[in-house]
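[1] with the sequence up front, the predicted model follows.
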Amino acid sequence: MSTVNDPHDRVLSAAVEAGIPYVDITRWTTRVARAATLAGQKSPSAPVYLSSGWMGGVTNIVAAALAEELGGASTIDVSIRYDVNDIAGLDSVDFIDRLGQDFEVMQQGNPITVSPLTDTRWVDFPGSRTKVGRIDTPEQFTFPMTLGAETASTRIGFSSNASTTALLAAKKVGLFRWGRGDRFTPLRRGLLYSPGKGGSAQVRIDVTGPSGTTSATIVDRQGQAHLTAVGGALAVRRALADDARPGVTFPESLPNPRRTVSELESFGVAVLRP
């Protein structure tokens, strides 16, 4: 399993060429697309499991389970509540370096280009109401292909209203565009990186399909690092399963996603329904 950035795809290439099952939980959207293309060209003889959706692909699995309940998914909205008190390494805010780059999503079946931290809305989480804005994540790229979603969006907000306000203000003055270089890295990351003694990872998923609308909220009291580890463990288990097929796959393509969701509690992860 690759848990570090592999910008030159050396680990991926070596694994595919040697016929070794490969799991990756660290890629951003463009690198997921590149990895899928590269692996596909090499015709892998073992599973290549690209599990880089938010928190190691746990979000993808829950979304797939909700879509299965509804007989499909036309719209999938993912809302992340990032706890600024969480115990976290510096890479946990690596996404902040991408907030100056527009990205493409599917909306009503058509590709559109959006800017990070725009299209804000308020979302209810257990015990709180959080303002969230758009962020570039891999599941927005994969959901239309794997689940047939016509609209896929992911937004992020913060447990601290002050952090949300500061980030939106920084976006408004263009910090993430003119301050992209290494010189401004401490300033950019300092907006969020202040790890505390522990926090709760929470992700809400709303799905609309042929049978209506439903939602679920993932809650991991041990924080985002633990939730990512759970996603990684599930991905490794799937890649090594006796019935795992060779080729590129994503977490939401896992068979029996509702059964996998029911197993999350054994890892200390709750999936709350309204």
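    All right, it came through fine.
[2] every contact and neighbour count from this point should use C-alpha atoms.
    Fine.
[3] roughly how far apart are the spatially most central residue of the chain and Gly212?
    Centroid-nearest residue in the chain, with CA atoms, centre = their mean: Trp54, separated by 1.8 Å. Using CA to CA, to the nearest Å, Trp54 is found at 25 Å from Gly212.
[4] second structure for comparison follows:
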Amino acid sequence: MSSKTRKTPTLLIVGGYGLVGTQVARMLRQRHPNLGIVLGGRTPERGAALAAAIGASTAAVDTGAEHPLASLPVRPTAVLAAASDPADHLLADAAARGLPIADINRGGHASVLDAAVAVTCASASAPVLLSGSWMAGVAALMAAAAVREHGEVSRLDITALASSDDEVGPDSKGFGQRLAWPYYPMRRGRRQAAHPLTGVRRVLCADGNERPAALVGTLEQITLPRTLGVPTVETRLALLDPASLYALIGLKRTGVLRALTRPVLHRVRSALLERPGTGDFAGITVTAEGPGRTVRVDVLDPAGQAHLSAVGAVCAAERVLGLAGHHLPPGLSFPEQSADPRADVATLRAAGVIVRQSGFAAEPTPTHQRDIEVLAS
């Protein structure tokens, strides 16, 4: 292998031709024309058209196999897991081979614990970035920006704005299952059990409208208290149509959501939670409170939650590749630990995402006419 070839990084995107993976691959090609991109999955022929369009290649990668990376013809520089890895085979295999990996699908307490055990057993010598917080780490990155700006935060409130008609792929089933079971956020510095779809209150969403929002279990509630030192972190979900949120709450209270987690009802759950949708816009609001001051970040993506997740995944991929000045340490880390607020906001805006910052020293954030029209619609 020539020195020129060695200097050209290659990213393996497992799930690279899926709903989010496709958008990640296209964005990375635009941002890094010389980056080698390999689209991996169980049926690589499904990624052939995309690979031809962006100058990538395909490879067979089955996360159900004990060693998913064993048959790769060429060793990649890093791996992005954009598909679920329920048995930790991909994570453990990458760690054992010394390959940097970013995973955007681990959003629950148990899955992070499993990952920590898998990485420890594999004696990871390369970075393992768990970027499964809301929208593939976007919520965590914006939380880090707010905390860094404020300086002394006692409470973080995160509101995720979603549409019941947005595009949702098969790997969303993990979030749907977590709606049925307790999770363990940090409140006032202590880990406590909480129940999804409770604690409803009205919140001001990223689009400027007030809506009811209910508690949901997300990864950033597990990590931010430790990584950023914030005693209380709560994440709530608001839907564009409040009636859809109350319908979910009704399914939870009647036990239907928990019943749908049974394997025998997998097809029913998929029909409810997986859909092509229209790609309605998605939003995130982060509010950081502390003595005498509140700062706020609003993120609004007119292209929907799959697109916003793809932007978060791009940030994660660039970190494990060591691009744009990022150098992650070996072992486990989370997005907020390598946050670069100025660069992260620039990446979001370059992808067409609206970012507004309130209470920042450099405010007001410039707001273009297109942003005003989207926020007012």
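    Looks like it arrived, so ask away. None of these values were measured; they are calculated from a predicted model.
[5] can you give me the TM-score here?
    Once the chains are overlaid, their TM-score stands at 0.92 when taken by TM-score structural alignment, normalised by the length of structure 1; 274 aligned residues with a CA RMSD of 2.0 Å.
[6] right, and Arg191 of structure 2 touches Gln221 too?
    No. Between Arg191 of structure 2 and Gln221 there is no contact under CA atoms under 8 Å: 10.0 Å.
[7] tell me the contacts of Ala95 of structure 2?
    By CA atoms under 8 Å, 6 or more residues apart in numbering, the residues touching Ala95 of structure 2 are Ile101, Val119, Ala122, Ser123, Ala124, Ser125, Ala126, Val128.
[8] which among those gets closest to Asp371 of structure 2?
    For the contacts of Ala95 of structure 2, the minimum distance to Asp371 of structure 2 (CA to CA) is 34.5 Å, reached by Ile101.
[9] the closest one matches what in structure 1?
    Using TM-score structural alignment, the partner of Ile101 of structure 2 in structure 1 is Tyr22.
[10] which SSE is Asp298 of structure 2 in?
    strand 293-301 (DSSP states H and E).
[11] what span of structure 1 is the next helix or strand after that strand aligned with?
    Moving toward the C-terminus from strand 293-301 of structure 2, the first helix or strand encountered (DSSP H and E) is helix 305-321. Using TM-score structural alignment, helix 305-321 of structure 2 corresponds to residues 224-240 of structure 1.
[12] got a list of contacts for the matching stretch?
    Residues contacting stretch 224-240 of structure 1 (CA under 8 Å, 6+ apart): 1, 21-23, 25, 47-49, 51, 54-58, 86-88, 200-201, 220, 244, 251, 254, 267, 269.
[13] re the thing from before, now the contacts of Ala95 of structure 2 in a markdown table, with distance to Thr227 of structure 2?
    A markdown table is the format used below for the contacts of Ala95 of structure 2 (distance: CA to CA, whole Å):
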| residue | distance to Thr227 of structure 2 |
| --- | --- |
| Ile101 | 20 |
| Val119 | 19 |
| Ala122 | 23 |
| Ser123 | 22 |
| Ala124 | 20 |
| Ser125 | 21 |
| Ala126 | 20 |
| Val128 | 16 |
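[14] quick one: which of these sit in strands?
    Ile101, Val128 (DSSP state E).
[15] most neighbours among the contacts of Ala95 of structure 2, which one is it?
    Within the contacts of Ala95 of structure 2, neighbour counts (other CA atoms under 10 Å) peak at Ile101, which reaches 31 neighbours.
[16] any idea whether Gln140 of structure 1 is helix, strand or coil?
    helix (DSSP: H, G, I helix; E, B strand; the rest coil).
[17] how many neighbours does the counterpart of it in structure 2 have?
    By TM-score structural alignment, Gln140 of structure 1 lines up with Gln221 in structure 2. Using other CA under 10 Å, the number of residues around Gln221 of structure 2 comes to 29.
[18] quick one: the helices in the stretch 51-200 of structure 2?
    89-96, 109-121, 138-150, 173-178 (DSSP state H, counting those that start in this stretch).
[19] the second one: which residues count as buried?
    Using 16 or more other CA atoms under 10 Å as the burial criterion, the residues of helix 109-121 of structure 2 that qualify are His109, Ser111, Val112, Ala115, Ala116, Ala118, Val119.
[20] then the shortest one?
    Taking 16+ other CA under 10 Å as the basis for neighbour counts, the residues of helix 173-178 of structure 2 that come out buried are Lys173, Gly174, Phe175, Gly176, Gln177, Arg178.
[21] show me what it is in contact with.
    Gly107, Gly108, Pro196, Gly217, Leu257, Arg258, Leu260, Thr261, Arg269, Ser270, Leu273, Glu274.
[22] ok, the third one to Gly290 of structure 2 distance?
    Read it as Pro196 of structure 2. From Pro196 of structure 2 to Gly290 of structure 2 the distance is 26 Å (CA to CA).
[23] repeat that for the second one.
    The spacing between Gly108 of structure 2 and Gly290 of structure 2, counted by CA to CA, is 27 Å.
[24] which one of the two has more residues nearby?
    Gly108 (21 against 16).
[25] quick one: contacts for the closest residue to that one other than its chain neighbours?
    Excluding the flanking residues, the one nearest Gly108 of structure 2 by CA to CA, 6 or more residues apart in numbering is Leu219, at 5.5 Å. By CA under 8 Å, 6+ apart, the residues touching Leu219 of structure 2 are Arg106, Gly107, Gly108, His109, Gly132, Ser133, Trp134.
[26] let me have these in JSON lines, adding distance to Thr5 of structure 2 as columns.
    Shown next, in JSON lines, are those (distance: CA to CA, whole Å):
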{"residue": "Arg106", "distance to Thr5 of structure 2": "33"}
{"residue": "Gly107", "distance to Thr5 of structure 2": "36"}
{"residue": "Gly108", "distance to Thr5 of structure 2": "38"}
{"residue": "His109", "distance to Thr5 of structure 2": "40"}
{"residue": "Gly132", "distance to Thr5 of structure 2": "32"}
{"residue": "Ser133", "distance to Thr5 of structure 2": "34"}
{"residue": "Trp134", "distance to Thr5 of structure 2": "36"}
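[27] nice, that's everything, thank you.
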